[in-house]
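1. just a sequence and a predicted model for now, questions to come.
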Amino acid sequence: MTKVAVLQMTSGIDPEANARTIVAALEAAAGEGATMVFTPEMSGLIDRDRKRAALSVVPEGEDRVLAAVREASVRTGVWAALGSLAVAREDGRWANRGFVIDGSGGIAARYDKIHMFDVDLATGESWRESNAYAAGDSVVTVETPAGRLGLSICYDIRFPALFEALGRARCDLIAIPAAFTVPTGQAHWHLLQRARAIEASAYVVSAAQVGKHEDGRATYGHSLAIDPWGEVLLDLGGERARLGFAEIDPARIAEVRAQLPSLANRQTIAT
């Protein structure tokens, strides 16, 4: 059994304030015996004013939040699945990039969000992530103290091919950090999270943004930990930022895969 921590945040427009929140979570997790902390999408900055945000979006080597988390991992020995940061690429585009930081402060893995959130909702909300961000193109897994971790970010959850690839990679758990809108969260959040856990026969850990943010947006919250059978082990609700804990049990993964060997039975379907 491995204990992990799940950080639900209300990130704002000040990266240093957001960094302090994440560092405090790593310190608290260490005190509770957790080996990893999972944080939401855009942990370091949430700001829909892209002109203002541009002042804080820098190459990863200059990112203050990433540096602070790496230093905290060195002090605490706790790994961080840093859901994502907005970072500047060499070509001038931005990347919505997740990081896995090991207990010595090293970057064990990077993942650039593949699917861009370009939608017009019935509520009147309109989002065009691709106007600023470049999409990634690689499936990423990494060995961690909690097992083999597969990486995704938010809107990726709606695209089963990515999770089929993570299932084929025999991931023990999958991170789905998010900043879900309230209407899409109310309609689909729990349903999609449970489905992804069931089809991969893996744990899903989904740290989420919650509440009203400084830039005016509202996010759904309900950070989750779900077991390979689809049972919800942790739900942090939709009201406030907080830290929760869940147990990752390798025996449970083996039990579910023995009972329902969908990964072994999967067939390639010609189209």
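-> Thanks, I have it. Residues are numbered from 1 along each chain as shown.
2. going forward, measure contacts between C-alpha atoms and count neighbours the same way
-> OK.
3. ok, the residue nearest in space to the middle of the chain to residue 124 distance?
-> Nearest residue to the geometric centre of the chain (CA atoms, centre = their mean): residue 177, 2.1 Å. Residue 177 sits at a distance of 24 Å from residue 124 (criterion: CA to CA, to the nearest Å).
4. equivalent analysis for residue 13, please.
-> For residue 13, the distance to residue 124 equals 23 Å [CA to CA].
5. check it against this one:
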Amino acid sequence: MPTSSTVKIAGASALAAAMLAAVSRPRAVGRLVRGIVTRAAGGPVYTPLPPPQKVKVALCQLHVTADKEQNLKTARKAIEDAAAAGAKLVVLPEMFNCPYSNDSFPTYAEDIEGGASGSVAALSAAAAAARVTLVAGSIPERCQGKLYNTCCVFDTSGKLLAKHRKVHLFDIDIPGKITFKESLTLSPGPGPTVVDTEAGRLGIGICYDIRFPELAQIYAARGCQVLIYPGAFNMTTGPVHWELLAKARAVDNQVFVLTCSPARNPDSSYQAWGHSTAVGPFAEVLATTEHSPATVTAELDYSQLPERRAAMPLRQQKRHDLYLLLDKTAP
């Protein structure tokens, strides 16, 4: 553990370096200061990104029923089939193991941190067996008396790398169309989730999270190559906003965006729009589907990211003298 004098010396050295850079290389000042702040905050330091690679992804648009065990079997089979087709990154839908309803969330909720989650155990085993990076949609999570809408991310050995609890709760009221308030049962998550995986650096959001560009901007600033949104847009907002928002988040931040929905179930009280979609950094739709059960596959070529950013250098052209995104959760 460093002593206080050590911290003072390190701080003085960093300040001296910053002053020297300010005189000799003004453009280096921003990077240097951000590095100092990051280290001082004591947060996680992200590993350097690997060389550009191509990654095959599979978005599994699943038929979801009231039978949890059947839903898990459906998910496992989809993961196996995706891996057999060459996918290295597999994504499941929001609330893939239960009906999407406030009545269902408490009934189907599982204690992930307490190790009493049958869904997590099944998904871990499936990811390990298929040797894929798995972004496991979301399930209702129970923790310390609260319920969350939670996405688990597993590596190719089945290790749980991260959990993302939905940050923005779906509370809307469109007269004559749809009213839904997740806040009646669910609590909001603490913040952004960035995960380094064999398939790249991922930024995770869940459904309504995609409507908030600031979250995507934070992910882009932290070096995410892909933003992944398991979601269950409805029949009112889905047709007009689902693809639009995926394209917007992709082109604004020059990253890949993946959205994965449940298939539409005529027997469900909540009708999902479907249309799971992969979008490229130029807002181009790489692959999509309709509303029936299906697996959408696409190849993500990460070499496109620096190419797009060089051709249209948005990051360098931002007017930081006029506006600034403040990341209060910065590592």
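-> Here it is on my side, so go on. Every value quoted in this text rests on a predicted model; they were computed, and no experiment measured them.
6. TM-score for the pair, please.
-> Once superposed, the chains reach a TM-score of 0.94 (TM-score structural alignment, normalised by the length of the first structure), with 268 aligned residues with a CA RMSD of 1.6 Å.
7. next one: the aligned partner of the residue nearest to the centre of the first structure in the second structure from residue 192 of the second structure, what distance?
-> Residue 177 of the first structure maps onto residue 230 in the second structure, with residues paired by TM-score structural alignment. For residue 230 of the second structure, the distance to residue 192 of the second structure equals 15 Å [CA to CA].
8. with adjacent residues omitted, what lies nearest to whatever residue of the first structure lines up with residue 111 of the second structure?
-> Correspondence of residue 111 of the second structure to the first structure, assessed by TM-score structural alignment: residue 59. With CA to CA, 6 or more residues apart in numbering as the criterion, residue 59 of the first structure has its nearest non-adjacent residue at 4.6 Å, and that residue is residue 88.
9. any idea how far residue 220 of the first structure is from the one you found?
-> 27 Å.
10. returning to that earlier point: isn't the match of residue 177 of the first structure up against residue 203?
-> No. Residue 230 of the second structure is beyond contact range of residue 203, at 11.6 Å (criterion: CA atoms under 8 Å).
11. what range in the second structure does the longest strand seen in the first structure sit on?
-> In the first structure, taking DSSP state E as the definition, the longest strand is strand 79-88. Aligning strand 79-88 of the first structure against the second structure (TM-score structural alignment) gives residues 133-142.
12. can you check stretch 7-26 of the first structure too?
-> So stretch 7-26 of the first structure sits over residues 60-79 in the second structure, by TM-score structural alignment.
13. can you pull the buried residues of that stretch?
-> Going by neighbour count (16 or more other CA atoms under 10 Å), the buried part of stretch 60-79 of the second structure is 60-65, 68, 71-72, 74-76, 78-79.
14. which pair in those residues spans the largest distance?
-> 65 and 79 (17.8 Å; CA to CA).
15. need the three-state assignment for the counterpart of residue 126 of the first structure in the second structure.
-> Superposed on the second structure with TM-score structural alignment, residue 126 of the first structure falls opposite residue 179. For residue 179 of the second structure, the assignment made with DSSP: H, G, I helix; E, B strand; the rest coil gives strand.
16. just residue 90 of the second structure next, same as before
-> strand.
17. quick check: the gap between the aligned residue in the first structure for it and residue 241 of the first structure.
-> Taking TM-score structural alignment for the superposition, residue 90 of the second structure sits opposite residue 37 in the first structure. Noted for residue 37 of the first structure: a distance of 14 Å to residue 241 of the first structure, by CA to CA.
18. which one of the two has more residues nearby?
-> Per other CA atoms under 10 Å, whichever of residue 37 of the first structure and residue 241 has more neighbours is residue 37, with 31 against 20.
19. look at residue 184 of the second structure and say how many residues are nearby.
-> Using other CA under 10 Å, residue 184 of the second structure has 11 neighbouring residues.
20. quick one, what contacts the closest residue to it other than its chain neighbours?
-> Leaving aside its sequence neighbours, residue 184 of the second structure sits nearest to residue 102 (CA to CA, 6+ apart; 7.2 Å). Contacts for residue 102 of the second structure (CA atoms under 8 Å, 6 or more residues apart in numbering) come out as 182, 184-185.
21. likewise residue 67 of the second structure?
-> With CA under 8 Å, 6+ apart, residue 67 of the second structure has these contacts: 97-98.
22. and it, how far from residue 98 of the second structure?
-> If you go by CA to CA, the gap between residue 67 of the second structure and residue 98 of the second structure works out to 7 Å.
23. go on, residue 38 of the second structure?
-> Applying CA to CA to residue 38 of the second structure and residue 98 of the second structure gives a distance of 40 Å.
24. the more surrounded of these two?
-> The neighbour count for residue 38 of the second structure versus residue 98, taken as other CA under 10 Å, is higher for residue 98 (24 against 15).
25. first-to-last residue distance for stretch 44-57 of the first structure?
-> Stretch 44-57 of the first structure end-to-end distance (CA to CA) = 10 Å.
26. buried set for that stretch?
-> 44-47, 53, 56-57.
27. what of stretch 134-154 of the first structure?
-> Per 16+ other CA under 10 Å, stretch 134-154 of the first structure contains these buried residues: 134-135, 139-141, 144-154.
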